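Peer 1: Here's my sequence, what's the structure:
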Amino acid sequence: MIFIDRQEVIALLPEGWKAKAKTVTDALHAASGSAERKEIIADNEELWRSIKSVLAGVGYHKCWYCETAEIRSDNAVDHFRPKGKVSGTGHGGYWWLAFDVKNYRFACTFCNSRRHGDGGTTGGKADHFPLVAGSQRADSPLVSISVEIPMLLDPCDYFDTTAVWFDETGQVKVNPEAEAIEENVPDRVSRSRDLYHLDHVRLIEARKRIFLDVLEMCDQADGALLLYKSTQDATARTVFHDSINALKRMRREDAPYSAVAKCAVRGYRSSSPSAKIIAEVS
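Peer 2: Predicted structure coming up:
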């Protein structure tokens, strides 16, 4: 999961979009009841679909939750806080946020919808939006959503993106540094792994490949550096520099599973001079 700045989305909205969204939202507030609100939302779905390309571009055309670009495609615009009912609660949904761009997340099919995956896994956010135990839930437009502590990690919250860690097996782990700051981080990571379907086998395998590729590139760089230091061989120096450049590219946010690459580099920095350079300088 990489950080997505919602201000970038807002800056790229087509001319007139915010005005249209406000008009529809005003109509929702004026509606006589839930049935009329559902009809208004259904009649205006094209409004959020029309900015799908904007959301995709800001996230480098990767799912905001899992960073998948292709193997879990058919991306959709997810309402972080469900616009309809909230599963497992009596909440009728955050209808007043249905056309609030700050509530949109670009999501792949396996993160956004309930799906059965390889290895018997099941996941998908759908209409789930659990809160941390004891958190108040905003049950109307009169209550600010700031009273809520979401259980699900949010790619638009930088701290949340730091909570997820990955290991050499491709599995989701908890970043101990984030846990030291907020004690509920392990529960939030666990619930997010389940509802975003981050334990999908093909996704784990993809992350594992990236992790191992990073370690291999670090070893290549370290070997070339050692050879250059002992022989002053120009070719070895070139290999070292090219390997460092490759590691830098693997950590770029537009690269496949860049969050995994960053974890691999950070975890290897104590034993790899090249990983240390990348982790501490970039």
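
Peer 1: contacts, neighbours, all on C-alpha from now
Peer 2: OK.

Peer 1: now the strands for this protein?
Peer 2: 76-79, 104-107, 115-116, 122-123, 164-166, 172-174 (DSSP state E).

Peer 1: wait, which of those strands is closest to Trp96?
Peer 2: Nearest of the strands of the chain to Trp96, taken as C-alpha to C-alpha: strand 76-79 at 11.5 Å.

Peer 1: I have a second one here; can you model it like the first so I can compare?
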Amino acid sequence: MIYVRRDPNLIPERVLRVAERAQAQLEALSPENRAAFIEKKSHVWRGFARYLAKMSYGKCWYSESDCVQSFKDVDHYRPKKQARRSDSESDDGYPWLAFSWDNFRLAAQRSNQINRDDDTDESVGKGAWFPLMQGSKQATWDDRCIADEMPVLLDPARLADVRLIEVTASGKMGPTKLCLGAADRTRVEETVKRLSLDLPGLVSARKQAMRLVQELVELFEQKRSAAEVSEATSAFISVHMPAAGQVDMLQRLTGPQQPYASAARAQLRIMGYGELCVPVEQAGAVA
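Peer 2: I've put the predicted structure just below:
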């Protein structure tokens, strides 16, 4: 998962106005007519896709995948028509957020849509799944207190949430040391499962990014060791085999434009070069 700083300046005024008109129409409808109206207006949120993509350099906000051969959905973080709170409980969700771009997340289809894990055959994918933590307030049409809710699923638009999850040495996602107790760890585990963040293809892609970082670091360390042999060797390496380019490349691999930058950052931290990582809050910035 990557942190994405949402930038309204990237969205044309005309696109925002279309959403505002749809919202005004929705507000005037009776409860039984809202779902049908929302379904009929799907072009409204789809119109935001290219601008959401600019905010994340084309990457899925959940999986960090940049696969150009797959369509990406505009996911409603809080489900617009039905919210599944558990395997047996559901409700009407958050229809008043159907046209709110603050609720939109760019999502690869395997993260957003219900599908199967190739290894376990388990059902994965977010779909309408949106449980709340025990004791959380729950927003409704008449009491839209979403700021008081405590969602289980981590949100890539919240830096505090993104800081709870990281790529581990195995290439899978796991909790960071900033998780406080079982509740935070549960949020991470549920997010990984429901957003399909550990599917085999994703883990393989992260490992590939981590191997590249490992090779570059090892090459740098070889040069560093050789430079310590003598002043003459050090001078020769400085002139003919400069390491600055490798260091620059390592840092670029952790930047926001790169797919699986979080995996590159993880590998640098594992190898003791965490100071080269672009900070998560900067990684979410749009150039």
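
Peer 1: Name all residues that make contact with Glu177 of the first structure.
Peer 2: Contacts for Glu177 of the first structure (C-alpha atoms under 8 Å, 6 or more residues apart in numbering) come out as Ala163.

Peer 1: can you do 10 Å?
Peer 2: Applying C-alpha atoms under 10 Å, 6 or more residues apart in numbering, we find Glu177 of the first structure in contact with 162-163, 185.

Peer 1: Equivalent analysis for Leu268 of the second structure, please.
Peer 2: Applying C-alpha under 10 Å, 6+ apart, the residues near Leu268 of the second structure are 210, 213-214, 217, 250-251, 254, 262, 274-277.

Peer 1: Aligned to it, what sits in the first structure?
Peer 2: In the first structure, the residue paired with Leu268 of the second structure according to TM-score structural alignment is Val265.

Peer 1: if I look at Arg206 of the second structure, how far off is Phe130 of the second structure?
Peer 2: From Arg206 of the second structure across to Phe130 of the second structure, the span is 27 Å (C-alpha to C-alpha, to the nearest Å).

Peer 1: Determine how far the last residue of stretch 101-109 of the second structure lies from the first.
Peer 2: End-to-end distance (C-alpha to C-alpha), stretch 101-109 of the second structure: 19 Å.

Peer 1: ugh, typo on my part, it should be stretch 130-141 of the second structure
Peer 2: Stretch 130-141 of the second structure: ends 16 Å apart by C-alpha to C-alpha.

Peer 1: now that stretch, how far from the centre of its chain.
Peer 2: Relative to its parent chain, stretch 130-141 of the second structure has a centroid offset of 22 Å by C-alpha atoms, centre = their mean, to the nearest Å.

Peer 1: In TSV: the contacts of Glu177 of the first structure, plus distance to Leu12 of the first structure and neighbour count.
Peer 2: Formatted as TSV, the contacts of Glu177 of the first structure follow (distance: C-alpha to C-alpha, whole Å; neighbours: other C-alpha atoms under 10 Å):
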residue	distance to Leu12 of the first structure	neighbour count
Thr162	26	20
Ala163	28	22
Val185	32	23
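
Peer 1: Identify, from those residues, the entry nearest to Ala11 of the first structure.
Peer 2: Among the contacts of Glu177 of the first structure, Thr162 lies closest to Ala11 of the first structure (C-alpha to C-alpha), at 24.8 Å.

Peer 1: Give me the buried stretch members for stretch 83-101 of the second structure, please.
Peer 2: 83-85, 93-101 (16 or more other C-alpha atoms under 10 Å).

Peer 1: again, but for stretch 17-30 of the first structure
Peer 2: Within stretch 17-30 of the first structure, the residues that qualify as buried are 17-18, 21, 24-25, 27-28, counting by 16+ other C-alpha under 10 Å.

Peer 1: And for stretch 224-242 of the first structure?
Peer 2: For stretch 224-242 of the first structure, burial by neighbour count (16+ other C-alpha under 10 Å) applies to 224-225, 227-228, 236-237, 239-241.

Peer 1: swap in stretch 177-195 of the first structure?
Peer 2: For stretch 177-195 of the first structure, burial by neighbour count (16+ other C-alpha under 10 Å) applies to 178-179, 185-186, 188-195.

Peer 1: Just name the closest of those residues to Asn44 of the first structure, please.
Peer 2: Leu195 (27.0 Å).

Peer 1: how about that closest one, what does it touch?
Peer 2: Leu195 of the first structure touches 110-114, 122-126, 128-130, 152, counting by C-alpha under 10 Å, 6+ apart.

Peer 1: again, only this time at 7 Å
Peer 2: Going by C-alpha atoms under 7 Å, 6 or more residues apart in numbering, Leu195 of the first structure touches 123-125.

Peer 1: Looking at the second structure, which helix is longest?
Peer 2: In the second structure, assigned by DSSP state H, the helix with the most residues is helix 200-227.

Peer 1: Can you show me the helices along the second structure?
Peer 2: 13-27, 31-40, 42-46, 49-55, 109-112, 159-162, 181-194, 200-227, 231-240, 244-253, 261-270, 280-283.

Peer 1: Identify each buried residue in the longest one, please.
Peer 2: Of the residues in helix 200-227 of the second structure, those buried under the neighbour-count criterion (16+ other C-alpha under 10 Å) are 202-203, 205-210, 213-214, 216-217, 220, 223, 227.

Peer 1: Between helix 261-270 and it, find me the angle.
Peer 2: Orientation of helix 200-227 of the second structure against helix 261-270 (axes from the mean of the first three to the mean of the last three C-alpha atoms, to 10 degrees) gives an angle of 40 degrees.

Peer 1: Output the residue interval of the first structure matched by helix 200-227 of the second structure.
Peer 2: Under the criterion TM-score structural alignment, helix 200-227 of the second structure matches residues 201-228.
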